[in-house]
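Asks: quick one: sequence plus predicted model below, questions after.
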Amino acid sequence: MNESVLSFKDKYFGDKNFYKMTLTIAIPIIIQNLLTNLVSMADNIMVGQLGTNQMSGVAIINQLFFVFNLLVFGGMSGAGLFSAQYFGQKNHNGVRDVFRMKILIGITIIAISLSVMIFLHEPLINMFLHEGSSSGNIQETFNYAKNYLYIMVIGIAPFVISNCYNTTLKESGQTVVPMKAGVLAVVFDIVLNYIFIFGKLGFPAMGVVGAAIATVISRFVECGYLVIYTHIHSNDYPFIKHCYRTLKVPGSLVKKIIVTGAPLMLNEFLWAGGLTLQTQALSTKGLATVGGLNICNTIGNISNCIFVTMGTTIAIVVGQLLGAGKLKEAKVTATRMAAFSLLISFGMIIILGLLGPVFPHFYNTTDEIRKLATKFIWAVAAATPFISLSNSEYFILRSGGKTIITFLFDSCFVCLVNVPVAICLTKFTAIHIVGIFFLVNMLEGVKALIGFIMVKKDIWLNTIVD
């Protein structure tokens, strides 16, 4: 397949088989991610019915767990680059060794995360609590946040283990089983949230503590399903056979994963940390901003999960093609998938635009927070095409093992551009918080342009496994 002689239509648009292949992989992941985000939305709305302080307290802890989630994602993804390419070679021993490495990475992440959440949570929570608006009580918000955190830390271990199994199955081309596990977790989470938060079926009303308990139980359910199903069907997933006889991983592979994967893990951690610092800078405009951003992020995450899923699909398909040595086909496929993701983004602009004035009214909060949330949602809608492109570019670069470049492209941009811009605009200008939020989001366009240039240079077209 010679990419240079393809027409515009053939370069950016595939045939029916292409879209069938893409959607076969993407739809189960989209369903799983959408359900996960819909659960978060349901949790958020139910907690939002309790009041502004409860909503803001939970939002702060979720921001901290956002960093943890991305650290897990980075750790699994760094090793997963090798899983996808080993699977492309039908090398099940290689996939098994990578899975073992994921377990070791997961144990390390669990230990670090528990230490930070338990011993440093008070200063971390206080970072987001500032005067400057008529909505909310800082002390009450702090107490709700702390109580929510004490329960949520119990779910750290099953979440990490689930990701070890979840990601390896996806990298092996199996996306339906993780989707089923996600659906099961969703059902448990929504039902238990309703029971525990509001006190139904004889249970006491536990508020934010009940929301945390429901989330933790749902994580154990998802983890249990993935582990049991995978081991029962070991003939379908050869990598799991005898995987726990030892956790020893060949030194050469450990070195490769560390060299290639460490920048990716660091990238996810710094990217999430950068976005958290960005949110913290915006929060200095008052507690109402925290509430407005929480509502905006809840609906915005539904949109973003579509583009992350398309990126994950790119990583799976392109990674397997690179592992099989089909470099030209990988390049054409990556271009078409990125174009497909961009087309989807235009539909998301319309959806977010329509939901902007409606969604905030699902929350029992003040008009000040609702108005801010509506304008924040519209700002995210305006940046959606750029978010789509930058996600696609990130996963294309990552699929070829160019993790140092993705580190510079992704987290360095957030930390060295987004965060300083947010801090300067909040501290040294009189621009309203909505204008600041819009300008910070539109920086995604600059990032997308940089990513486009790097992808066009074909620096990512290589095979990283023997």
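Replies: Now that the structure is in, tell me what you want to look at.
Asks: please make it C-alpha for all contacts and neighbour counts, starting now.
Replies: OK.
Asks: what sits closest to residue 147 if chain neighbours are left out?
Replies: residue 209 (6.4 Å; CA to CA, 6 or more residues apart in numbering).
Asks: was I right to think that neighbour contacts residue 146?
Replies: No: taking contacts as CA atoms under 8 Å, residue 209 lies outside contact range of residue 146: 9.8 Å.
Asks: return the set of buried residues in stretch 302-321.
Replies: 302-321 (16 or more other CA atoms under 10 Å).
Asks: who has more neighbours, residue 209 and residue 146?
Replies: residue 209 (23 against 19; other CA atoms under 10 Å).
Asks: quick one: the helix or strand encompassing that one to chain centroid distance?
Replies: Taking DSSP states H and E as the definition, one finds residue 209 inside helix 207-232. Offset of helix 207-232 from its chain centre (CA atoms, centre = their mean, to the nearest Å): 18 Å.
Asks: against that first model, consider the following:
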Amino acid sequence: MNAFVKKFIGTRAFYASVLAMLVPMIVQQGITQFVNLLDNVMVGALGTTPMSGVAIVNQIIFIFNLTIFGGLSGASIFGAQFYGKGDQEGLRYTLRFRLVFSLVVCALGIGVFLLFGESLFSLYLNEEASAPEEIAATLGYAKDYIAVMLFGLLPFAVNQCFSSTLRDVGETFSPMMASVIAICVNLAGNYLLIYGSFGFPRMGVAGAALATVIARWVEMGYLLLRTYRHRKQFPFVQGLFQNFRVPLPLVKQIAITGTPLLLNETLWSIGTAAVNMCYATRGLEAVAATNINSTVWNLFSIVMAAMGNAIGILSGQLLGAGDISGAKDTVRKLLFFSVSANLVIGGLIVASSPFIPYIYNTEPSVRLTATHLLMVSGSFLPLSAYTQGTYFTIRSGGKTFVTFLFDCVFTWVVSLPIAFCLCQFTGLSVVLVFFFVSAADLIKAAIGTVMLVSGVWAKNVVGGSAGDPPAAQASP
């Protein structure tokens, strides 16, 4: 028993240091996801069709968001390890890299939405399972929503650049406060613009989009202002915009390490969107029910998400400092903590699943399907916590090609074929299809366990100074 406790449970000081990082992230994500839920409910009050239109757009925006996350992830590996060795110049270079990358992705994303948006949205509309007038109305709502949301892509990307860099150095309070302020703006904007309260125009789904866009610009303004007002605390921002120089050797290192992560997040998000397209073959009711499930699940899974980030950051800092054994010990204890916590949270999802769908103004059949989907989600939450923690662990040591195989390839080779075959060649309900897709993660968990036990992930990737190639110092 003592051996088990020593191996999987940390000291009070250990958990105090973890919670100091974890709590702000949980608060930030918790408030964000709670307001996303309220936003979803407010749009849902307009009816199932508007809610479905917004949900379809958000599936495509999800791909853009994950592309940003993926591109920044490679830089974050180096950022956390540069901070671990006290290299502020290296941090500055990684932030510049993130900003340039994000601007390029924003330009490409806007172009894709303008040229191909309607065609992409139509992929989620099954003419055989829904009435023509419902499909036309849903597509109309989707087009109204994306027309406004395009103006929020740039501030979202910039926010992610600064927030991820601050988290790399253990500063989670500033991103949390930025999110709290943005959330308040978003919530007030939703109330005023969706329904036309206090003399404001009743804009419906376009109002929901406008409130989100305004909130993102406010969030960006606050985050930039606070970071620059505390330049002594965050010296990596000093001289950040004097030029956009990043040493070519470091660019190559980030590209080599980060490209698999970029491909992973982008292709994984496309694969996930494709899985949801399979669910959509069951009709707009399935689209609405899966939207309710994913929105509620996002709220309940904030501890899992925060723990994954904490595992990646803390293990990355220890690896950068050369403490390999400490990194392994920290990962083992945090994984145990994450799975245990999410076992309790998953139980809460299952217990509350019959009641949560009633906050939506939708048909009884949609509520019933959403209840069953939530039961499945809650049951598999501990498994998801384990696989996500494993993913961030492997990534922290720079094993990005392995994470590409572990996450993205798995989705395309296992999850998507299961969803496609069951939806196309069987009459199984969307709930049963969702169950089998979720259960497939048991295979991923087994693979992740082998990777963890082998210890091949525990590598220091910043042995030299910022910009150093593997064997030589970059010229100034």
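Replies: The structure has been received and is ready for your questions. Predicted model only: the values in this text are computed from it and were never measured.
Asks: TM-score for the pair, please.
Replies: TM-score of the superposed chains, computed with TM-score structural alignment, normalised by the length of structure 1, equals 0.97; 462 aligned residues with a CA RMSD of 1.3 Å.
Asks: whichever helix or strand comes after the helix holding residue 209 of structure 1 - contacts with which helices or strands?
Replies: Next helix or strand after helix 207-232 of structure 1 toward the C-terminus (DSSP H and E): helix 251-283. Here helix 251-283 of structure 1 touches helix 52-88, helix 287-323, helix 403-409, helix 411-413, helix 419-428, going by 3 or more CA pairs under 8 Å, 6 or more residues apart in numbering; DSSP states H and E.
Asks: flag every buried residue along helix 251-283 of structure 1.
Replies: 253-254, 257-258, 260-283.
Asks: ok, now stretch 184-199 of structure 2?
Replies: Those would be 185, 186, 187, 189, 190, 191, 192, 193, 194, 195, 196, for stretch 184-199 of structure 2 by 16+ other CA under 10 Å.
Asks: could you do stretch 458-466 of structure 1 as well?
Replies: Neighbour-count burial for stretch 458-466 of structure 1 [16+ other CA under 10 Å]: 460, 461, 462, 463, 464, 465.
Asks: for the residue nearest the centre of structure 1, which non-adjacent residue is spatially closest?
Replies: With distances taken as CA atoms, centre = their mean, residue 70 lies nearest the centre of structure 1, 6.2 Å away. Nearest non-adjacent residue to residue 70 of structure 1, counting by CA to CA, 6+ apart: residue 268, 5.4 Å away.
Asks: and what of residue 127 of structure 2?
Replies: Residue 127 of structure 2 sits nearest to residue 135 (CA to CA, 6+ apart), 7.2 Å away.
Asks: what do we get in structure 1 for residue 61 of structure 2?
Replies: With the correspondence set by TM-score structural alignment, residue 61 of structure 2 lines up against residue 65 in structure 1.
Asks: that match - how many residues pack around it?
Replies: The number of residues near residue 65 of structure 1, taken as other CA under 10 Å, comes to 19.
Asks: ok so, going back, got the contact list for the residue nearest to the centre of structure 1?
Replies: Residue 70 of structure 1 is in contact with 268, 269, 272, counting by CA atoms under 8 Å, 6 or more residues apart in numbering.
Asks: now do 10 Å
Replies: 76, 265, 266, 267, 268, 269, 270, 271, 272, 273 (CA atoms under 10 Å, 6 or more residues apart in numbering).
Asks: roughly how far apart are the equivalent of residue 444 of structure 2 over in structure 1 and residue 461 of structure 1?
Replies: Mapped onto structure 1 by TM-score structural alignment, residue 444 of structure 2 lines up with residue 447. Residue 447 of structure 1 sits at a distance of 21 Å from residue 461 of structure 1 (criterion: CA to CA, to the nearest Å).
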